[in-house]
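# Make a model of this:
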Amino acid sequence: MTVETSTDRQFDVVIIGAGAAGLMCAAVAGARGRRVLVLDSANKVGKKILMSGGGRCNFTNMHSTPDNFICSNPHFAKSALSRYTPWDFIALVEKHGVPYHEKKLGQLFCDHSSKDIVRLLLDECEAVGVKVLTQSPASNITLGSPHRLQTPKFSVSCESLVIASGGYSIPTLGSTGFGFDFARSLDIPVLPTRAGLVPFTLEPRQLKNFQDFAGVSVDTVTTAQGTAFRENILFTHKGLSGPAILQASSYWQLGEAIEIDLFPDLDLAEHIQQMQQQRPKLELKNLLGEQLTKRVAQRWCDLWLENKPLDQLTANDIQRITSACQPWTVWPAGTEGYRTAEVTLGGVDTNALSSKTMEARNHPGLYFIGEVVDVTGHLGGHNFQWAWASGHAAGEYA
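Presented below is the predicted three-dimensional model:
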């Protein structure tokens, strides 16, 4: 539900940001009988929801636990996540009759469209009298009793103010970093931010070896800073993407390498030695191609070892090709940045917030939820689960 004007000027709760966390918070607070206004500067609500999951919204993950989140305080997210679980949101999805399916690894997607999730949230808000205003950026915010702020059409006062404005990721959807700037203006610590769940770029000299593979996918175990992910990588025109790369990007720091095991189910050296006995005339490229695809296998032979029948490979040859595959060590030049990042790492310091209510410790009646907080989930529905859980936590108290 979106309304163009409102005669109300006083609310119990004002929420800045009509995304996943903000709308969840609004519905929960409204169900408590609170008068709630949601403000969003965009021309429609839930833009990131609408584009997520290829338009089908990976709305949660059945296996989501605190271990699936990155935070400077690894214990912070436990309270909210334990009080609003994936099964709670699944129950809401089923209540609204939204058909869904598990894609893999516990990832749940809408059968039809991400619009079903936005409609679900708006229906929940409408049922409890929440007012939602689009194209309504908040300005001139002053905290007090009550808090006060300005919209383009009128001024507002409220008891509770909730910041659910997201991060910097995908600025074309309207992301501005408003919440970070607002927190800093109040001397609330904001931890350094950077793009997360984002493709890597390669320097031109390295890229030229793989640029013609754009669209080719390979099963791997990809590791960054000791954290490993078993998923596909995808070669792109700019470098590397795919689920394993996106996951690794959240742990990677500029100037570091990532390690990509191209044969995650094998000890490659041992496998080659066995095949030397069983299939001695098989060419190396054909053996590697059983896992890597023929094109990638041929390129690996061109780059690190000429193609030979297995019975002609020396121990040194086997060592060289194994070293290029287990792992393939890659030094990314950088990432594609916020333009394509699914999330923003870092954000409002959780030490400044209550893990139970999401309220700022030094500013009564001020709450931060969702992506603006220094809690970042793994790929696969976990960030939506944090949005639901943190929004629900704040909604119970705001």
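# going forward, measure contacts and count neighbours with C-alpha atoms only.
Will do.
# which residues in the stretch 1-150 of the chain form strands?
Counting by DSSP state E, counting those that start in this stretch, one finds strands in the stretch 1-150 of the chain at the ranges 10-16, 36-39, 58-61, 69-70, 100-102, 107-110, 131-133, 139-142, 147-150.
# Second chain to compare with the first, below:
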Amino acid sequence: MSAPAPYDAIILGAGGAGLMCAAVASQRGRRVLVLDHAPEPGRKILISGGGRCNFTNVGAAPDRYLSANPHFARSALARYTPRDFLDLVEKHHIAWHEKTLGQLFCDGSARQIVAMLLAECAGATVRCDCPIRAVEHDGTRFRISAGEREVEAPALVIATGGPSIPKLGATGFAYDLAKRFGLKLVEPRPALVPLTLGGDEALFRSLSGVATPVEARAGGAAFREAALFTHKGMSGPAILQVSSYWRHGEAVAIDFLPDTRPGWLRDAKRQRPRARLPAILAESLPARLADALAERIALPAELGNSSDKVLDAAERRLADWTFRPSGTEGFAKAEVTVGGISTAELSQKTMEARKVPGLYAIGEAVDVTGWLGGYNFQWAWASGVAAGQAL
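A predicted model of the protein is given here:
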């Protein structure tokens, strides 16, 4: 076994947060070692955005993140903004474009972002395919047994993420390590994840593959994007967004026609009294969905045969159609994790553990979770920079 190497900091995890932290710290002259059990760095970066990496969002702000302490992310996000990361992207001549809702993507490949981060980490040592066997702390230094190596440093950064997407090697290692050092956790649960339906909602399984713009609401949050029916339940951006706010046993409400004004069905009756509800709905919704909704509402054959009161009730149901999901598709399909290492344990300026000097936690391992659309990468960059500047 080799003798301990002289490092100032050891970072566990070669994802976005860990690499950014290593880049900043090494450029400040710190001797940094990054360890990861995966065969290559940045595996979540590589699959994100359909392989083009939705690397940030121009709208990133603290109110678009979930945390037991909603103010915790404010400091890091203010000190490292989407513009700061975009400057880095442009410095490396990576072409990019903006999609809807402020989402920024590479024109080419997500591999460009990983290559950029590794180039910025040129002064650090990055070792992959290096599983952690043991972590010890004598009060002043951290000793890590990884593969056949044993290394030590006065600072240790937990950047191993959460358990979402286990097929990429994601685990709850960060939580086990935090608990070992006496840090509290906020219960981790899948986020940005498809919801499953059962029982009374089984009819909608026949709509697998149908998508439509909606407003979805759960847990006090509302998102206007597309919803997609699947063979297991519901997905699509609107559903993924509200899944982060949804709790088991609660309902999810859908407005299938968010752009209509009150009284639109009364107007339709007056203009076309012989029209049927499926045909009216099919003017704004996919035909299969229109038929399924009309079947459940069960109006008399023609609009002219329904009273205004009945039509108003149908309108209200279409605007507030509630589903009670049976669950989610779990960490296997979750893009990120809500919960994690409690922010009450960390300095919001440096990300250092208050109880354990020299121990830091960043990225998805921490109880800070962004919306869909580049927000979680921005938290990875910002928290990584915060810790990198403190090491």
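# The strands of the stretch 1-150 of structure 1: which one's closest to Val218 of structure 1?
Among those, strand 107-110 comes nearest to Val218 of structure 1, with 20.3 Å by C-alpha to C-alpha.
# for that closest one, packing partners?
strand 58-61, strand 100-102 (3 or more C-alpha pairs under 8 Å, 6 or more residues apart in numbering; DSSP states H and E).
# looking at the ones you listed, which is buried most?
Among those, strand 58-61 has the highest mean neighbour count (mean count of other C-alpha atoms under 10 Å), at a mean of 27.
# starting at the chain centroid, how far to that one?
Centroid displacement of strand 58-61 of structure 1 relative to its chain, using C-alpha atoms, centre = their mean, to the nearest Å, is 11 Å.
# mean per-residue distance, it to structure 2?
Here strand 58-61 of structure 1, set against structure 2 after superposition, deviates by a mean of 0.3 Å using mean C-alpha distance after the TM-score superposition for structure 1.
# where's the closest residue in space to Gly370 of structure 1 that isn't next to it in sequence, which helix or strand?
Excluding its sequence neighbours, the residue lying closest to Gly370 of structure 1 (C-alpha to C-alpha, 6 or more residues apart in numbering) is Ala387, at 4.6 Å. Ala387 of structure 1 is part of helix 382-395, with elements assigned from DSSP states H and E.
# how about Gly242 of structure 1, what's its match in structure 2?
Under the alignment (TM-score structural alignment), Gly242 of structure 1 pairs with Gly236 in structure 2.
# Can you give me the neighbour number for its match?
20 (other C-alpha atoms under 10 Å).
# Thr328 of structure 2 versus that one, what's the distance?
13 Å (C-alpha to C-alpha, to the nearest Å).
# just Asp87 of structure 2 next, same as before
From Asp87 of structure 2 to Thr328 of structure 2 the distance is 37 Å (C-alpha to C-alpha).
# out of these two, which sits in the busier spot?
Thr328 (26 against 12).
# List the residues that contact the equivalent of that one over in structure 1.
Correspondence of Thr328 of structure 2 to structure 1, assessed by TM-score structural alignment: Thr335. Contact analysis of Thr335 of structure 1 by C-alpha atoms under 8 Å, 6 or more residues apart in numbering lists 195, 198-201, 249.
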